[in-house]
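K.L.:
let's see this in three dimensions:
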Amino acid sequence: MLVSLDELDRETAVAAVRALEVELFGSHAWSEASIRQELDAPARMYVFNITDTRDDDAIRPADVRGFAGYWYDGDDAEIMDVGVGKAYQRQGIAASMMTWLIDRACEQGARRILLEVSVVNDPAIALYRRFGFENIGLRRRYYQPEGIDAHVMALDLEPRIVGFQSAGERRDTTDAEHKEQTTHTDHEETR
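P.N.:
Got it, this is the predicted structure:
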């Protein structure tokens, strides 16, 4: 079951995120202070996947199987963090949370969603590509202390402005077609 941050007790959310961060990200785990700051920051949207079977209405940190969140700046949404407990991976939890995030970003009017992902995190890269994210850049030595690079990926939620196209559209054209499209677009923009 998915619940938003607003539906969850703040202390439960902090404890759950911290436990999953440590389990999943080890030396890259956010500190408790960083988690509190992130969850309290303006323009944040977080979703939590919790177990459906509870004897009472109280949600405990151990009930949280995964979390994901983004920051929205008025144009772009940027995914800040996604984590699913190891025992619950490969069950569609990350995909359901990504769908929730994308739907909320669309409702808020985001034009695209950005994220960074480790170049060695093949499962996460595959998930993001399934949703239509494309590589748009590389951040060298982004993850420290190991110095692992990060892909910068984007998902366009709105069509591009005239004269621009997504990376996927560019790959489908030849250089001659691209030159013709660019020349045609440049000509129309000068009218």
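K.L.:
okay, CA-based contacts and neighbour counts for the rest of this
P.N.:
Noted.
K.L.:
what about the helices in this structure?
P.N.:
For the chain, the helices defined by DSSP state H cover 10-25, 32-40, 93-108, 122-130, 167-171, 175-189.
K.L.:
which helices and strands sit right next to the fifth one?
P.N.:
Going back to what we said before, that points to helix 167-171. strand 134-143 (3 or more C-alpha pairs under 8 Å, 6 or more residues apart in numbering; DSSP states H and E).
K.L.:
quick one: buried residues of the strand it packs on?
P.N.:
For strand 134-143, the neighbour count (16 or more other C-alpha atoms under 10 Å) marks 134-135, 138, 142-143 as buried.
K.L.:
run this one through as well so I can compare:
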Amino acid sequence: MRLENGTFESDAWSPGMMARDLADPSCYYLVAFPPDDPDTIVAYAGVLAPGGAESDIQTIAVAEEARGHGLGRTLMQSLISEARKRGARTVFLEVRADNPGAQRLYQRLGFDEIGVRRGYYQPDGVDAVVMRLTIPAPVTAPAAPATAEEDPA
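P.N.:
Here you go, the predicted structure:
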């Protein structure tokens, strides 16, 4: 909750909201921490993927000191992968209209803007940009055959 409240000062989730999401088997959450300090969470992210064709990114937060190293991208890619495993073909999210950095990350991951929810974030009254990703099908390819030097058999 320390990271939640520090990141989302005016519209942070309550402890009850967070606890319900974490306890929901339809949700999947990841946390990131320094290898030498597992008690210090520097990022987290969650997706609601109940097994249908659609899923929703619930939240993502990266501590200011951990930003700029690809952690948010890695968490998002992991959530998208988990949603795909659970049968989702589409991922939705809302992002604050006044957060262009997050919007750029989502666009780079293939999300498209599909609408705006006016005054969604309260108490600030900030609009939410609604974005959607059609999850690309996994790409598989046969392994390259071993060369004679690699496999002398």
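K.L.:
figure out which of the helices of the first structure is closest to Met80 of the first structure.
P.N.:
helix 32-40 (8.9 Å; C-alpha to C-alpha).
K.L.:
which strands or helices does that closest one pack on?
P.N.:
Against helix 32-40 of the first structure (3+ C-alpha pairs under 8 Å, 6+ apart) you get helix 10-25.
K.L.:
what residues does the helix it packs on touch?
P.N.:
5, 28-32, 35-36, 39, 59-62, 64, 66-67, 83-86 (C-alpha atoms under 8 Å, 6 or more residues apart in numbering).
K.L.:
next, the angle from it to helix 32-40.
P.N.:
Calculated by axes from the mean of the first three to the mean of the last three C-alpha atoms, to 10 degrees, helix 10-25 of the first structure forms an angle of 120 degrees with helix 32-40.
K.L.:
centre of the chain to helix 10-25 of the first structure, how far?
P.N.:
Centroid separation between helix 10-25 of the first structure and its chain, computed with C-alpha atoms, centre = their mean, to the nearest Å, is 17 Å.
K.L.:
do the same with stretch 145-155 of the first structure
P.N.:
13 Å.
K.L.:
Provide the aligned range in the second structure for that stretch.
P.N.:
On the second structure, the counterpart of stretch 145-155 of the first structure by TM-score structural alignment is residues 123-133.
K.L.:
buried set for the matching stretch?
P.N.:
Judged by neighbour count (16+ other C-alpha under 10 Å), stretch 123-133 of the second structure contains these buried residues: 126-133.
K.L.:
ok, back up a step: output the buried residues of strand 134-143 of the first structure as JSON lines; include the columns distance to Arg44 of the first structure.
P.N.:
Formatted as JSON lines, those follow (distance: C-alpha to C-alpha, whole Å):
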{"residue": "Glu134", "distance to Arg44 of the first structure": "23"}
{"residue": "Asn135", "distance to Arg44 of the first structure": "24"}
{"residue": "Leu138", "distance to Arg44 of the first structure": "24"}
{"residue": "Tyr142", "distance to Arg44 of the first structure": "22"}
{"residue": "Tyr143", "distance to Arg44 of the first structure": "22"}
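K.L.:
pull the most distant pair out of those residues.
P.N.:
Top of the distance list for those (C-alpha to C-alpha): Glu134 and Tyr143, 19.9 Å.
K.L.:
ok, for Tyr44 of the second structure, nearest residue in space, not its chain neighbours?
P.N.:
Excluding the flanking residues, the one nearest Tyr44 of the second structure by C-alpha to C-alpha, 6 or more residues apart in numbering is Val31, at 4.2 Å.
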